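Show me how the following folds:
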Amino acid sequence: MPKDQNDQPYAASAATASAPPPVPPRTGAGTDRTGLAILLMCVTSFIFAMQDAFSRMLGSEYPPVLVVMLRYWVFALFVIAMVSRQPGGLRRAIRTRRPKTQILRGAILVVETTLMVEAFVRLGLVGTHAVFTAYPLLVAALSGPILGEKVGWRRWIAIGVGFVGILIILDPGGAALNLGAGLAFVCALLFAVYGLLTRHVSRDDPAQVSFFWTGIAGAVTVTVLGIGQWEWLAPADWIWMGLLCICGLLSHWLLIRAYELAEASALQPFAYTQLAWVSVIGVLVFGEVLHMNVVIGTVIVVAAGLFTLWRARVKKG
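Now for the predicted structure:
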């Protein structure tokens, strides 16, 4: 399994980066097919963007928690099927040394995913993703207090520069900030905490276990939160929900395949192609406006985030 299997790729979609996928160990140099893995990551990013579009469509008509609940039920079945094929199967996946933290991870991701759908509706795909790009910076900033890791001055400068980019995106002196922007930032914060907790449990539990608990704990949590808001979807909307679930399963499968072929560190920059796809979909499908301050701010934040990831690799190496 890749040494950096617990790094989270850029992904704001519902349960897209839910856990390090259960990847079998690579035993030969010939199994590292980085070019194909990069292509798979780019395709996966496009599918993630399609998921977000379907989530926004459904979230504007139904309670976001209902949309997420239906999606998680399918995701949980996918997780069970995937871990059943791994060594030890479900018996191994259930055995965790940190059950409380694993359950907390699943619950945090459910809340983050639900708020993300609400942000899509209020702020749009472009604006939500622009603000969400702050999450790698939040991971770097919180790695000290949560994991006890040392953050050097170079990364602190990058974090500061990144948050300048966030301010450029939000444009406090321009249009009034709305609830959607706040929700998008809260999602970035929650996803950062989720990612750090994933690294924390990886010290004791393999990826197979984390993958299983994320899906199952998340499905239970969202069912408790959302079952009271149950309503039947209109017949046509079941088609959109079906497409959302199909995209979810396909994106997870492709992501796992990409991780089988190359190290996560080689793939992470290409996960940011999701930003381009959501921008195209947001503008062409939903009539969103791509303001220049959003473009400039996003470039600054992404550059700062990639720098923090690179510095983390240097420190590990």
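
From here on, just use CA atoms for contacts and neighbour counts.
Will do.

Look at the nearest residue to Asp205 once chain neighbours are set aside and give its secondary structure.
Nearest residue to Asp205, sequence neighbours excluded (Cα to Cα, 6 or more residues apart in numbering): Thr96, at 6.1 Å. Under DSSP: H, G, I helix; E, B strand; the rest coil, Thr96 falls in the coil class.

Another sequence for comparison is provided below:
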Amino acid sequence: MANAQANRRGILLMLVAMGCYVLNDVFVKLAAQSLPPGQVLAVRGAFATLFVLALARGTRAGWRTALRPIVGVRCGLEITTALSSVVALSLAPLATVSTLMMTAPLMIAATAMALRWEPWHGGRLLATAAGFAGVLLVIQPSARSEVAAAGLACALLCAASLAARDLVTRRIPATVPSSIIAVATTLAVCLAGLLLDLVERWAPPTRHELGMLAAAAGCAALGNYALIVACRGVDLSVVTPFRYSLIVWALLLGYAIWGDMPRPEAAAGVVLIVAAGAFTVWAARRP
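All right, here's what the predicted structure looks like:
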């Protein structure tokens, strides 16, 4: 059991991490209004690569472990996650995309139980079902408005890719350094963005667009760091549910920047998803 001060620090850092992730999405969404998805991935990936290489500078060994097939699978899932996220943000409101992406923990719980990696738990099954019912509430009012169905589909694809990526990450041997995984996946996303140049029409980015994508990469890197520190030396059952503050950040920034307001049905869906996700995390962490 961690002390109360450690848990309070963990909660604060978790709130900061989720805020950084949403800021990353905000900058990506702004840049994606004038740049194609591949160019967004390539430019942001170039900045992100500089950040992760700086973090991995002290790693002297283990670079060959990046050639393991399971690391390649994670790189592929990172590419689908990043690409579907950029497309979803360009087509749908920030809060809607963030809410649908936060169904990833529910998908992880359902998949882990189905594969017998974790024991069956009736409460978690009910919570997962309630969370997916919340997804329907979020989608239905959006589907009847001007939101493109492709944006909603990409947000759900992103959530599925996130879930699969995290499940694969659990299977990567501990002998593979985390910094190596970060460098490999970041480079993979950047290269994937460059390859999309073959089917997209790129334009020279302005200083404003470069600044937004650099800020997006910086926010993502800071969010990753804050998340790691937030989960160390704390009670995870207390701190982890605050990951869902990401939805609150997305609602606030979506309203402040674009004037997005969720309909009552969508708001009820958000509550269901947050409650289901928080319960799923709590049930998984308790003895």
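
residue ranges of the helices in structure 2, please?
4-32, 37-55, 69-91, 94-101, 104-114, 122-143, 149-171, 178-195, 207-230, 236-239, 245-258, 264-285 (DSSP state H).

quick one, which of these is nearest to Gly62 of structure 2?
For Gly62 of structure 2, the closest of the helices of structure 2 is helix 178-195, at 7.3 Å, according to Cα to Cα.

So which other helices or strands are in contact with that closest one?
Helix 178-195 of structure 2 sits against helix 37-55, helix 69-91, with contacts defined as 3 or more Cα pairs under 8 Å, 6 or more residues apart in numbering; DSSP states H and E.

tally of neighbours for the aligned residue in structure 1 for Cys219 of structure 2?
Under the alignment defined by TM-score structural alignment, Cys219 of structure 2 is paired with Cys247 of structure 1. Neighbours of Cys247 of structure 1 under the rule other Cα atoms under 10 Å: 21.

and what of Leu167 of structure 2?
Neighbours of Leu167 of structure 2 under the rule other Cα under 10 Å: 17.

Skipping adjacent residues, who's closest to the equivalent of Glu209 of structure 2 over in structure 1 in space?
By TM-score structural alignment, Glu209 of structure 2 lines up with Asp237 in structure 1. Sequence neighbours aside, Leu58 is the residue nearest to Asp237 of structure 1 in space, at 7.4 Å (criterion: Cα to Cα, 6+ apart).

how many neighbours does the one you found have?
Neighbourhood size, Leu58 of structure 1 [other Cα under 10 Å]: 23.

measure the residue nearest to Asp205 of structure 1 to Ala219 of structure 1 for me?
Distance from Thr96 of structure 1 to Ala219 of structure 1, counting by Cα to Cα, to the nearest Å: 18 Å.

next one: Glu263 of structure 1
Remark: distance between Glu263 of structure 1 and Ala219 of structure 1 (Cα to Cα) = 29 Å.

So which of these two has more stuff around it?
With neighbours defined as other Cα under 10 Å, Glu263 of structure 1 and Ala219 compare such that Ala219 has more, 25 against 19.

Make sure that one is actually in contact with Met69.
Yes. Between Ala219 of structure 1 and Met69 a contact is recorded at 6.9 Å, counting by Cα atoms under 8 Å.

Quick check, the match of Glu209 of structure 2 in contact with Ser60.
No. Counting by Cα under 8 Å, Ser60 is not a contact partner of Asp237 of structure 1; they are 11.6 Å apart.

In structure 1, point out the residues matching stretch 254-265 of structure 2.
Using TM-score structural alignment, stretch 254-265 of structure 2 corresponds to residues 282-293 of structure 1.

Actually, stretch 87-101 of structure 2.
Matched against structure 1 by TM-score structural alignment, stretch 87-101 of structure 2 falls on residues 118-132.

Off-centre distance for the matching stretch?
In terms of Cα atoms, centre = their mean, to the nearest Å, the centre of stretch 118-132 of structure 1 is found 14 Å from the chain centre.

Next, the contact list for Thr240 of structure 2, please.
The contact partners of Thr240 of structure 2, by Cα atoms under 8 Å, 6 or more residues apart in numbering, come to Met14, Cys231, Ala278, Val281.
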